[in-house]
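[1] Prediction below, plus the sequence it came from.
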Amino acid sequence: MPDLSYTAIPDPVAFEERLKSVPLAPGVYIWKDIQGKILYVGKSKSLRDRMRSYFGAPRGLSGKTRRLVAQIADFEIIVTSSELEALLLEMNLIKEHRPKFNVLLKDDKSYPFIKVTLHEPWPRILVTRKTPDDGSRYFGPYSNAGAVRRTLKELNKLFAFRPSFDCKDEKFNRHRRLGKPCMYYDIKRCLGPCVPGLVSQEEYRSAIEAVCRFLEGKTDQIVRDLRRKMEAAAQELNFERAAYLRDQIRDIEKISERQQVLRTVATDQDVIAFARENGSAVVQVFYIRGGKLIGSEPFALQNTEDEDDQRLLTSFITQFYDSAAEVPPNLLLAEHIEEPMIIEQWLSQKGGHRVEIQVPRRGEKKNLVNLAAQNARQKLEEIRLQWLNSEQRAVAGLTEIRDLLGLEGLPARIECFDISNTQGTNAVGAMVVFEHGEPKKSRYRKFRIRTVEGANDVASIREVLLRRFRRAAEALGEDVAAGVQDPRVNPNGVVTNG
């Protein structure tokens, strides 16, 4: 019989009856708290068995699972016709709700992609954070938006497509009306598609396709095509064009030389390994295309405490490839994952070709996995040092405040208040919160001024402070659970402007 004594379930008897009625079928289960907020989304080939396993002896559960179970008050199930359908549903629900107990890709909603607008007459190449099915081609996700923009600038130097940073449709159409290209044409950073006659649509699209092949790692094919065009231009005595293509070939070959060539890895594949320490985890992905290591990206995970390696890696793969623009035919992993056959089936459907998952134990493939793990450890150490530096700066600032104000200890919580109005109307107050020297954005609040007429900042501040501390004093337990200010965390300092 399940032990429900340490949960937040309001009616354990009714809850137990509901658990008994859960079918022994594949599907998705959703744990919720007393407010109805989703705590965790999971899947299983046997819903009843999996859900009842949460309510065994507490000492047999991990710390993270005990904290989850202590907050469970309700659940919802969705029965599916297959384990694959359950996997897809689980991924969609996690992406939509981002439950606090699920392993999550950190900031996964904001990872950048490279977008090639192939459906447009004169395609553009942009950085985007959304991937709608609009006829464009996408590459990514990438972990660093700045690096993606720098890559686009380098690609623009090589292939002279419309500069994404300075050629919006309005400017493009203006130069088309003028019949004169902008300066990027003069400095050979754009082929000039805005002016009829400067470049044919076929030639411009050929440059765009070369960019796509470059991003796929097919530089050898690009060089062959460019060399053929260079020889044709020379035969036509178009030496300026031939010289331009010669320089383009040279620059591409320089970049290609920097890419590591892997002797025994002929197929396209991603190499995935991870490092973890004290609840933090980083996954490193190597992109191998055409036998060359063409890129590497680190991705941080959150909510990884007490999760085993299989669950951690499975969560990453399902979330990463759910949004990835491309799935290669092979994945090399550092560890085995849960339900690999189901994951392979899903990846094969998504990629449109057979996908095989391997966990190499020796040889060059194993060396690649080890190298990816080494890079993950290095990135994890960088994150740790960044956190330490940030913490040290915060402590230094709090120490200075303590000394200036003669406080007994460091101020753990500081609240800052200010008032804004539009010529004496529509007055609004704002509260910004710092905890342990760091901004706590989830605690920020806005106050619509109710009792003050005109531009009177002092009276408005008084109203805001009264409302803030009155609400804290009146807060009940359910208010605290819902995120209302807890009277036990009153500020050590209040800063007002006005």
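    Alright, I've got the coordinates. Note that the structure is predicted; figures quoted are calculated from it, not measured.
[2] going forward, measure contacts between C-alpha atoms and count neighbours the same way
    Fine.
[3] what sits up against stretch 229-241?
    With contact meaning C-alpha atoms under 8 Å, 6 or more residues apart in numbering, stretch 229-241 is reached by 242-243, 245-246.
[4] Can you flag which of the residues you listed belong to helices?
    Counted as lying in helices by DSSP state H, out of the contacts of stretch 229-241, are 242-243, 245-246.
[5] of those, buried ones?
    242, 245-246 (16 or more other C-alpha atoms under 10 Å).
[6] Just send the residues you listed back as JSON lines, with distance to Glu277 too.
    Shown next, in JSON lines, are these (distance: C-alpha to C-alpha, whole Å):
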{"residue": "Ala242", "distance to Glu277": "55"}
{"residue": "Leu245", "distance to Glu277": "50"}
{"residue": "Arg246", "distance to Glu277": "50"}
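[7] follow-up on the earlier one: I'd like to know which of the ones in helices among the contacts of stretch 229-241 is nearest to Ala14.
    Comparing those against Ala14 with C-alpha to C-alpha picks out Leu245 as the nearest, at 75.6 Å.
[8] Below is an additional structure, to be compared with the one above:
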Amino acid sequence: MADPASYRPAPGEIPTVPGVYRFRDEFGRVVYVGKAKNLRNRLNSYFQNVHALAPKVYAMVHTAASVEWTVVGSELESLQLEYTWIKEYKPRFNIAFRDDKSYPYLAVTLKDRFPRAQVMRGEKKKGVRYFGPFSQAWAIRETLDALLRVFPVRTCSAGVFNRAERSGRPCLLGYIDKCSAPCVGNISQQDHLKLAEDLCRFMGGGAEKFIANLTQQMKQAAADFDFEKAAVLRDDIEALQKAFERNAVVLADSVDADLFAFASDELETAVQVFYVRGGRIRGQRGWIVEKVEETSDAALVEQLIMQVYGEIAVNSTGDLAELEQTQHDIPRQIVVPTLPDNREKLEEWLSSIRGAKTHIMVSQRGDKHALLQTVAENAQQSLTLHKSRRAGDITTRSTSLVELQDALEIADPLLRIECYDISHVQGTNVVASMVVFEDGLPKKSDYRKFSITGDAARDDTASMYDVIHRRFSRYLADQKQRRQNPLTSGEISAEEAAEKETAKFAYPPNLVLVDGGPPQVAAAQRALDDLGISDIFVAGIAKRLEELWLPSDDFPVILPRSSQALFLVQRVRDEAHRFAITFHRTKRGKAMVKSALDGVAGLGPAKREALIKHFGSLKVLASASEEELQEVPGVGPAMAAKIVEHFAVQKDPTAGEDSLASEESVGLS
């Protein structure tokens, strides 16, 4: 850590006008951007009594190694420049705002004395029935507004309800008959609860029953010449049908099914279920399950069914109303990705609870299979979102970094972690990736990819040595240049500030992670030793048990499966692997296509690239006719005939990878 006194500017050097200032660390990275009406007063406040500073500010001034400022003409200009620099540099000590919205649901708080219907987001609560999700909150409000004609349940907040209860006057909804006004005793607690339960049954799949019942009442009222009542019932039926039609019809009307799917990694599984009643999606639910042991898909499905429907079995009382609700909660069909080993016993158990036959099945084709693919996609998105939220939570990130630092016995905080992975197919097209995590978050602008050739491509250890040596040779060269032009505190113009930025590739990490075991770790450590670098820690990640191997250690470091550090290590390794595989596929695809066209006489690089861009895949190109080939700019009849003849004499033109690689940048978007 730097001493703030070592880079404190002289008080007389700092102007007393508005401006924007930047703190930089020893490697030139901007760690904090701020603005001030009076630069002298603001900057002096960072140095006068550092021990009285807030913890975050204290850490910032000790991380920084210099401070520089830019004078502006007004406070408005300082606001604009501060915003521009924060967006550009993303300083680690500036506050970052992230949107944390979730899908809205229609929720009915059955746990309350007088249940309330409302829009809810976020974590689900016990004693609340949820319906949805809806794409927009206004869709819930429109649906609920239509339903309140028939089910006038309370929708007001606790404050509004209590005020009405004290004053003895209902709110506007009570006067226009869109609320039964339990606050003033217009309806009993039991009757209001029944209204809320009827609303839940309607939203949960009992719409046809309510609509049919009201239709019968309307006809009877008309037959009795009670046309006023019939008109009210007609309007109620229209309101219910309007709300009912908002639910997407995905299957036949007779289909009642729960469709389960899940997405897993080594540590966690995300489960999603769609509830289909009467052919319509009535609700959705998701779970994140921590994998504490190796579990097969069949065993996971068994545990899932037991836990989801076990609560219904425990709470079942056997009376008629409870049986009706149970038949709604347990459908005729349960569609799962894999059949459990004891399928027959589970079906017997579920059927005994439901009072009717329940089937557990795997859908191979048709509409259910298509919908199951959507459920599986939701599960994958849920797992990705869970991991990103875990990474986005600053408390969790801090815990994971501290746990990893303690486990590896590293003295300095892990502000920057770099991870390296090698990718190839039987020693061909060898590539490597470098991904960067700062403060526990990926910094994609610092990602790098390497092509490895010659002796360095003979095996993984040689490749790892080559990559580490190349990367840190560049770092040493930039450090030498930095020593020749040391950082100084003082005033600079905005133009000079833009020119002063250093190469991000040169920043050194606190920890180097390599994908592999002791051989790869030894190769990386040897590369650092040969360069004379001794202040960078090296560790390797073994894939099978997520072990961490250290140089010269006979036994690995085993992180607890529930530790935040393990989730961080896994995420860093997976990102390095993804980036390497993407680059490797791009390189291999280009090489395969170009080699497939090498035998065509007179076909130059420009026409070859034009063919690749036009047809998109080797299979399509190989089966193209002469007329189709001539659609490519620069390919005439003679060249088209040569290409057709070239592929005709090849025994298997589509062997290997089918898709051509994209020309776009890999992984940096």
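    Yep, that arrived. Since the model is a prediction, treat every value here as computed from it, not as a measurement.
[9] Can you pull the TM-score for these?
    After superposition, the two chains reach a TM-score (TM-score structural alignment, normalised by the length of the first structure) of 0.44; 283 aligned residues with a C-alpha RMSD of 5.1 Å.
[10] sorry, back to before: out of the ones in helices among the contacts of stretch 229-241 of the first structure, flag the one nearest to Cys212 of the first structure.
    Leu245 (17.9 Å).
[11] Could you measure from the closest residue to that closest one other than its chain neighbours over to Cys212 of the first structure?
    Spatial nearest neighbour of Leu245 of the first structure, chain neighbours left out: Met230 (5.6 Å); criterion: C-alpha to C-alpha, 6 or more residues apart in numbering. Distance of Met230 of the first structure to Cys212 of the first structure, computed by C-alpha to C-alpha, to the nearest Å: 20 Å.
[12] So these two - more neighbours on which side?
    For Met230 of the first structure versus Cys212, neighbours defined as other C-alpha atoms under 10 Å are more numerous around Met230 (23 against 20).
[13] mind checking the longest helix of the first structure?
    Using DSSP H, we find that the single longest helix of the first structure is helix 363-405.
[14] Remind me what it packs against, helices and strands.
    Applying 3 or more C-alpha pairs under 8 Å, 6 or more residues apart in numbering; DSSP states H and E, we find helix 363-405 of the first structure packed against strand 269-277, strand 280-289, strand 330-333.
[15] For these, please prepare TSV with the additional fields mean neighbour count and distance to Met341 of the first structure.
    Output for these, formatted as TSV (neighbours: other C-alpha atoms under 10 Å; distance: least, C-alpha to C-alpha, whole Å):
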stretch	mean neighbour count	distance to Met341 of the first structure
strand 269-277	23	18
strand 280-289	23	21
strand 330-333	22	13
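[16] Nearest to Lys64 of the first structure among those strands would be which one?
    That would be strand 280-289 among those, by C-alpha to C-alpha, at 13.9 Å.
[17] The residue nearest to Leu245 of the first structure looks like it's in a strand, true?
    No. Going by DSSP: H, G, I helix; E, B strand; the rest coil, the assignment for Met230 of the first structure is helix, not a strand.
[18] sorry, back to before: closest one of the buried ones among the ones in helices among the contacts of stretch 229-241 of the first structure to Arg467 of the first structure?
    The closest of those, once distances to Arg467 of the first structure are taken by C-alpha to C-alpha, is Leu245, at 69.9 Å.
[19] Just list the residues touching that closest one, thanks.
    Per C-alpha under 8 Å, 6+ apart, neighbours of Leu245 of the first structure: 226-227, 229-230.
[20] Quick check: the closest residue to Ile38 of the first structure other than its chain neighbours vs Ala472 of the first structure, distance?
    Spatial nearest neighbour of Ile38 of the first structure, chain neighbours left out: Lys32 (4.5 Å); criterion: C-alpha to C-alpha, 6+ apart. Distance of Lys32 of the first structure to Ala472 of the first structure, given as C-alpha to C-alpha: 26 Å.
[21] picking that back up, just the buried ones among the ones in helices among the contacts of stretch 229-241 of the first structure now: which is nearest Ile77 of the first structure?
    Looking across those and measuring by C-alpha to C-alpha, the closest to Ile77 of the first structure is Leu245, at 60.7 Å.
[22] What is the neighbour count of Tyr138 of the first structure?
    23.
[23] you'd agree it is up against Ile125?
    No. In terms of C-alpha atoms under 8 Å, Tyr138 of the first structure does not count as a neighbour of Ile125; the distance is 9.6 Å.
[24] what is the orientation angle of the longest helix of the first structure with strand 269-277?
    Using axes from the mean of the first three to the mean of the last three C-alpha atoms, to 10 degrees, the inter-axis angle of helix 363-405 of the first structure relative to strand 269-277 is 40 degrees.
[25] so after helix 363-405 of the first structure, what's the next helix or strand?
    For helix 363-405 of the first structure, the following helix or strand on the C-terminal side (DSSP states H and E) is strand 413-422.
[26] by contact count, what packs against the next helix or strand after that following strand?
    Beyond strand 413-422 of the first structure in the direction of the C-terminus, DSSP H and E gives the next helix or strand as strand 425-435. Here strand 425-435 of the first structure touches strand 413-422, strand 445-448, helix 457-474, going by 3+ C-alpha pairs under 8 Å, 6+ apart.
[27] Of all the ones you listed, which one is nearest Val41 of the first structure?
    Nearest to Val41 of the first structure, of these and by C-alpha to C-alpha, is strand 445-448 at 29.8 Å.
[28] who touches that closest one?
    Strand 445-448 of the first structure is contacted by residues 426-432, 464 when judged by C-alpha under 8 Å, 6+ apart.
[29] Could you dump the helices and strands packed on strand 425-435 of the first structure into a markdown table with distance to Thr219 of the first structure and mean neighbour count added?
    Listed next are those as a markdown table, based on distance: least, C-alpha to C-alpha, whole Å; neighbours: other C-alpha atoms under 10 Å:
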| stretch | distance to Thr219 of the first structure | mean neighbour count |
| --- | --- | --- |
| strand 413-422 | 55 | 18 |
| strand 445-448 | 53 | 14 |
| helix 457-474 | 62 | 16 |
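[30] If anything else comes up later, I'll come back, but that's it for now.
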